[in-house]
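Peer 1: Starting from these lines, generate the structure:
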Amino acid sequence: MLAGAAAVLVAAAGVSAALAWRDESAPTSAATSAPTGAASSAADDGEPPRRAATAGNPLRAEGPVTFYAPPEPGASRQAELWQDERPDDAELMRRLAAVPHAIRLDQTDARPEVAQRLAEARQAGGVPVFLVNHLPGGDCRPATPTDREAYQEWITGVARQIGPAAAVVVLAPSSLVNLPGTAACDPGGSAQQRYDDLRRAVRTLKSNPATAVYLDGSQADWPGTELMAERLIGAGIEETDGFFLNTAAFQDTDRTVAYGKALSACIAARRATGRTGCPADVQVDPAAMPHFVVDTARNGRGSWRPDKRYADPQVWCNPPGRGVGERPTTETGEELVDAYLWIARPGTSGGRCRRGTDGERDPERGVESPPAGEWWAELALERARNAVPPLR
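Peer 2: Alright, predicted model coming up:
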């Protein structure tokens, strides 16, 4: 599960608070041929294909996109604390803080946060990515009709504050994994209620001319391509800019991209035929395949496989030896992959990891982990040191 608790507001003054990032490095993923003539021509010349610009989606602009975020607060604060006694570690924290991350919107009134970040983004010349995570029942507790209507009013406030500005919205992580009416998730609720809530939210946000919206696509092979295709179709994937992957996981980029392509093809085939499953005998129109973004904030070393045997290994919970991955960029070399983004926070704890044992200590690390969503300095340092490619 994505560890995202309270948003942290960082006081900032003017342009000095702004931070922009542009990844000039060449993409490491293998290039694929694009369906457009221009992209195919570029591929024939031996250059990575460029996606055609799409009106309304800032991630599909021609050429690299500059991302904006304020410095990550936990890493920035840690750099100051370590500056005198641990200068090398402090420098790593500064580099970690400088990578643009998704700006969390889960406050009761998120409009001031949106207004401030958009103003800073304009001055910095960058595009902000907002993680919108205020959905009632997202934790599998029952949501009343009043709660659901209040959420739509909240979304309307966020959308109005964004207005015509270029922005990316990662909408409600785990909302299509933790689905009401399914096992262990609000038995009194229904999947249709969740689909309706997400469809309304998407339509409100997409009423803005330059807002891109992505829905929850989970992670490679879990809970399954067919299941996630069904849920994304139910939630109205055709009205969005696509789906996002890997926010709750550490799967490496190549595996995640392969899963995203399979999920996209399955959605396109089902929508074209009305059939269930993932029809393998259907010629899919590339233009009908949803695009996606990949969270690379923690996947530099891929997923973790414990050497020891645990009753419940909890491979998602503070896995040791992991590192941050590729920096945010739209230069992915993949037609369907709009961007690599840092959505999860590399330095926050995934919660208390007992791995099926008694007691509060993580048997793998030998310490008691901070609660979910809390900053953990040593975890952040571990992931910064293990960065692939290295932080610089």
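Peer 1: CA only for contacts and neighbour counts going forward, please
Peer 2: OK.
Peer 1: so where do the helices sit in this protein?
Peer 2: Per DSSP state H, the chain carries helices over the ranges 37-44, 73-82, 87-98, 111-124, 145-162, 191-205, 225-234, 253-273, 377-385.
Peer 1: Need those in a markdown table (columns: mean neighbour count and distance to Ser303).
Peer 2: Converted to a markdown table, those look like this (neighbours: other Cα atoms under 10 Å; distance: least, Cα to Cα, whole Å):
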| stretch | mean neighbour count | distance to Ser303 |
| --- | --- | --- |
| helix 37-44 | 15 | 32 |
| helix 73-82 | 18 | 23 |
| helix 87-98 | 20 | 20 |
| helix 111-124 | 19 | 32 |
| helix 145-162 | 17 | 34 |
| helix 191-205 | 19 | 29 |
| helix 225-234 | 20 | 19 |
| helix 253-273 | 21 | 10 |
| helix 377-385 | 20 | 13 |
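Peer 1: Looking at the ones you listed, which is nearest to Gly359?
Peer 2: When the helices of the chain are compared by Cα to Cα, helix 377-385 sits nearest Gly359, at 20.6 Å.
Peer 1: Residues touching the closest one, excluding its own?
Peer 2: Helix 377-385 has contacts (Cα atoms under 8 Å, 6 or more residues apart in numbering) with 75, 78, 89, 92-93, 96, 298, 318, 321-324, 346-349, 390-391.
Peer 1: about what we covered before: for the helices of the chain, give me TSV that also has distance to Ala184.
Peer 2: As requested, these are arranged in TSV below (distance: least, Cα to Cα, whole Å):
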stretch	distance to Ala184
helix 37-44	46
helix 73-82	33
helix 87-98	37
helix 111-124	33
helix 145-162	20
helix 191-205	13
helix 225-234	17
helix 253-273	25
helix 377-385	30
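Peer 1: wait, which of the ones you listed is closest to Asp139?
Peer 2: It is, among the helices of the chain and with distance given as Cα to Cα, helix 191-205, at 12.4 Å.
Peer 1: rewinding a little: select, out of the helices of the chain, the one closest to Leu171.
Peer 2: So among those, helix 191-205 is nearest, using Cα to Cα, at 8.3 Å.
Peer 1: Outside of the closest one itself, list whatever touches it.
Peer 2: Looking at what lies outside helix 191-205 - Cα under 8 Å, 6+ apart - the contacts are 148, 152, 155-156, 159, 175-176, 179-182, 211, 213, 231, 234-236, 239-240.
Peer 1: Please give the structure of this sequence too, so both can be compared:
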Amino acid sequence: MPVAPPYRPLVAGAAAAALVAALTGAALAGPASAAVPTSPAGPGSPAELYVDWESSTLQAAEGLTGQARDDAVLLGSFPSARWFTSGTPAEVQAAVDEYVTRADEQGAVPLLVAYNVPFRDCAQYSAGGAADTAAYTAWIDAFAAGIGDRAASVVVEPDGLGIIPWYTSSTGASEWCRPAEADPATAATERFAQLNHAVDALTALPGTKVYLDGTHNGWLGVGDATDRLIKAGVERTDGFFLNASNYQTTEKVSRYAGWLSDCLALSTQTWWQAEWCGSQYYPASPDDLSTWHLTDEAYDAAFASTGLTRDRAAQKHALIDTSRNGQGPWTPPAGKYTDAEDWCNPPDRGLGHTPTLATGDPVVDGYVWIKVPGESDGLCFRGTGGPLDPERGVQNPPAGGWFPTQAAELLAFASPAVERPTCAVRSVVHGTWPGGFVAQVWVTNTGTTTLQGWDLRFALTGGARVADAWSAAVSQTGQVVDAASLSWNATLSPGRTLTFGYVGAGDSGSTSLLRLLDGKACTVG
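Peer 2: As a prediction, the model looks like this:
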């Protein structure tokens, strides 16, 4: 975000040095200013999910003030998926390449969502998608080309297998999605062809993990989901994703993930048929966890019967969306609405597990935020004529728009709780000149614990580089700048403020709103 300075004199050469000295004053009376290392800092752990310093969440924060902005910045400090939903092949390739490049510079794994399949969401709130199979295959090929040989995880088409146009399931049930523009005789077959092409394009990449839509425990039964996954090419992927944009509890979704992994193994490696697989609906009862052991026992019997050894570490794995499931699903008031739309901006939901690739569950590769928390599900009318959401008494933002009320709820009701910031950062660009600028940063400890040594991370989003710095040891990797304490200013007591500054080379002093002090988000001024 561009920081508006109190004035913007144009200075250069010796005048720039004089300005730096005037601005730093007593700071320069300490040890000599820290020069920027000539080589970038080492990359982060390859198992670390990428935090996007230019995410849609942080972009939304730029237009907010007060607590709403603080909430958005805090949510933006966690990794969440980047959705790619449209564009020409050339446009999506360039956008994916830019995003993956930034993640690769940090040695982190980006989570990307490919969401452009024809008839996506069956022309509901998130309607759109490519015009036809040819357009989609060209788009997904370009998407894959944008990733190249770098590390990435890709969620392929949320709802792509949960909602299939003109589909008849393996149980004989007819899909409700019947768009008039789609050919009833070919639409379902085309959907599976499109997804298989996406699987082939993405699994050909050496560093990419690929996951297909497995819905969740409140939707398809295990056998039906298994059958659809197999038809879409899941055997060639890393597995499936669950609970995308939904609210099912992690406990239930994890149990469902294990059964789905088991059913896939039985159905692809033995004579077992997917429709025989136990599920959340039978022999278990979906709303009574005390019965779920019955389905566990059914799988024990199935493995014994087929002679296959269960090995969940080697079977297909899952990503679970925990972006809004901390309080579980919403139970609408009985009889209040003709269509409660319990999936659409339900009130008083909370964040679930914060994103991680270390789950301790052999089936679950990661708890991730596929849905960007704080972004609206759409205009929720709940069976009324609108335009207001009758449950909230306000008009919701359109799908994907920032919803400050919901963002505040997700933080307030998060389970586990999310730690609030204990630091505040203010930045000012004091002056610019052709090809450079000078900036100053103030860091305040607003917590109750003294910091012994500190590290502040921020990102220069305008392509600039740090050329020199004072009162901090500064390095830069890609767009991300690390400013670390020196021996004389390493202690930062509660209520105290310190300052450092830097000279930038480039035409812009623009920065992301996100500031991470020792890895945790700060409020920004």
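Peer 1: Which one, of the helices of the first structure, ends up nearest to Trp304 of the first structure?
Peer 2: Closest to Trp304 of the first structure of the helices of the first structure is helix 377-385 (Cα to Cα; 13.0 Å).
Peer 1: Taking helix 87-98 as reference, get the angle to that closest one.
Peer 2: 80 degrees (axes from the mean of the first three to the mean of the last three Cα atoms, to 10 degrees).
Peer 1: and for helix 377-385 of the first structure, what span of the second structure is it aligned with?
Peer 2: Under TM-score structural alignment, helix 377-385 of the first structure corresponds to residues 404-412 of the second structure.
Peer 1: and if you look at stretch 211-228 of the first structure?
Peer 2: Counting by TM-score structural alignment, stretch 211-228 of the first structure corresponds to 208-225 in the second structure.
Peer 1: Endpoints of that stretch, how far apart?
Peer 2: Stretch 208-225 of the second structure has an end-to-end distance of 23 Å (Cα to Cα, to the nearest Å).
Peer 1: Only the buried residues of that stretch, if you could.
Peer 2: 208-218, 220-225 (16 or more other Cα atoms under 10 Å).
Peer 1: now swap in stretch 173-193 of the first structure and tell me
Peer 2: Here stretch 173-193 of the first structure shows 173-181, 185-186, 189, 191, 193 as buried, counting by 16+ other Cα under 10 Å.
Peer 1: how far is that stretch from where the chain is centred?
Peer 2: 20 Å (Cα atoms, centre = their mean, to the nearest Å).
Peer 1: list the contacts for Ala302 of the second structure?
Peer 2: Contacts of Ala302 of the second structure (Cα under 8 Å, 6+ apart): Leu266.
Peer 1: now the strands for the stretch 251-392 of the first structure?
Peer 2: 292-295, 337-341 (DSSP state E, counting those that start in this stretch).
Peer 1: superposed on the second structure, where does the first one end up, distance-wise?
Peer 2: Between strand 292-295 of the first structure and the corresponding residues of the second structure, superposition yields a mean separation of 0.4 Å, by mean Cα distance after the TM-score superposition for the first structure.
Peer 1: all strands for the stretch 401-525 of the second structure, in order.
Peer 2: Going by DSSP E, counting those that start in this stretch, the stretch 401-525 of the second structure shows strands at 423-433, 436-445, 451-452, 455-459, 465-470, 473-477, 480-484, 491-492, 497-505, 516-517, 520-521, 523-524.
Peer 1: Onto which residues of the first structure does the fifth one map?
Peer 2: What it means is strand 465-470 of the second structure. So strand 465-470 of the second structure is aligned with nothing, judged by TM-score structural alignment.
Peer 1: Over to the first one?
Peer 2: Mapped onto the first structure with TM-score structural alignment as the criterion, strand 423-433 of the second structure occupies no residues.
Peer 1: Output the contacting helices and strands for that strand.
Peer 2: strand 436-445, strand 523-524 (3 or more Cα pairs under 8 Å, 6 or more residues apart in numbering; DSSP states H and E).
Peer 1: Of those, give the one that comes closest to Pro362 of the second structure.
Peer 2: strand 523-524 (36.9 Å).
Peer 1: spatially speaking, which residue is in the middle of the second structure?
Peer 2: Central residue of the second structure (Cα atoms, centre = their mean): Ser80, 1.6 Å from the mean position.
Peer 1: Just give the closest residue to that residue, not the sequence neighbours.
Peer 2: Nearest residue to Ser80 of the second structure, sequence neighbours excluded (Cα to Cα, 6 or more residues apart in numbering): Trp369, at 4.8 Å.
Peer 1: and the one you found, what pairs with it in the first structure?
Peer 2: By TM-score structural alignment, Trp369 of the second structure lines up with Trp342.
Peer 1: wait, what's in contact with its match?
Peer 2: Applying Cα under 8 Å, 6+ apart, the residues near Trp342 of the first structure are 100-102, 295-297, 327-328.
Peer 1: Ala314 of the second structure: how many residues sit nearby?
Peer 2: 11 (other Cα atoms under 10 Å).
Peer 1: Just list the residues touching whatever residue of the second structure lines up with Cys140 of the first structure, thanks.
Peer 2: Residue pairing (TM-score structural alignment): Cys140 of the first structure is matched to Cys122 of the second structure. The contact partners of Cys122 of the second structure, by Cα under 8 Å, 6+ apart, come to 163-165, 177-179.
Peer 1: Kindly report the same for Gly236 of the first structure.
Peer 2: 195, 198-199.
Peer 1: which of the residues you listed does the second structure keep?
Peer 2: Compared against the second structure with both residues aligned by TM-score structural alignment, their matches' Cα atoms under 8 Å, the contacts of Gly236 of the first structure retain 198-199.
Peer 1: Just give me the closest of the contacts of Gly236 of the first structure to Ala280 of the first structure.
Peer 2: For the contacts of Gly236 of the first structure, the nearest to Ala280 of the first structure is Tyr195 (26.2 Å; Cα to Cα).
Peer 1: quick one: that closest one and Phe243 of the first structure, what's the gap?
Peer 2: Where Phe243 of the first structure is concerned, Tyr195 of the first structure sits at a distance of 14 Å (Cα to Cα).
Peer 1: How about Thr253 of the first structure?
Peer 2: From Thr253 of the first structure to Phe243 of the first structure the distance is 15 Å (Cα to Cα).
Peer 1: try Arg141 of the first structure
Peer 2: For Arg141 of the first structure, the distance to Phe243 of the first structure (Cα to Cα) stands at 24 Å.
Peer 1: With neighbour numbers in mind, choose between these two.
Peer 2: Between Arg141 of the first structure and Phe243, counted using other Cα under 10 Å, Phe243 has the larger neighbour count: 25 against 15.
Peer 1: Just tell me what that one corresponds to in the second structure.
Peer 2: Match for Phe243 of the first structure (TM-score structural alignment): Phe240.
Peer 1: Am I right that its match is in contact with His216?
Peer 2: No: Phe240 of the second structure is beyond contact range of His216, at 10.4 Å (criterion: Cα atoms under 8 Å).
Peer 1: All good on my end, thank you.
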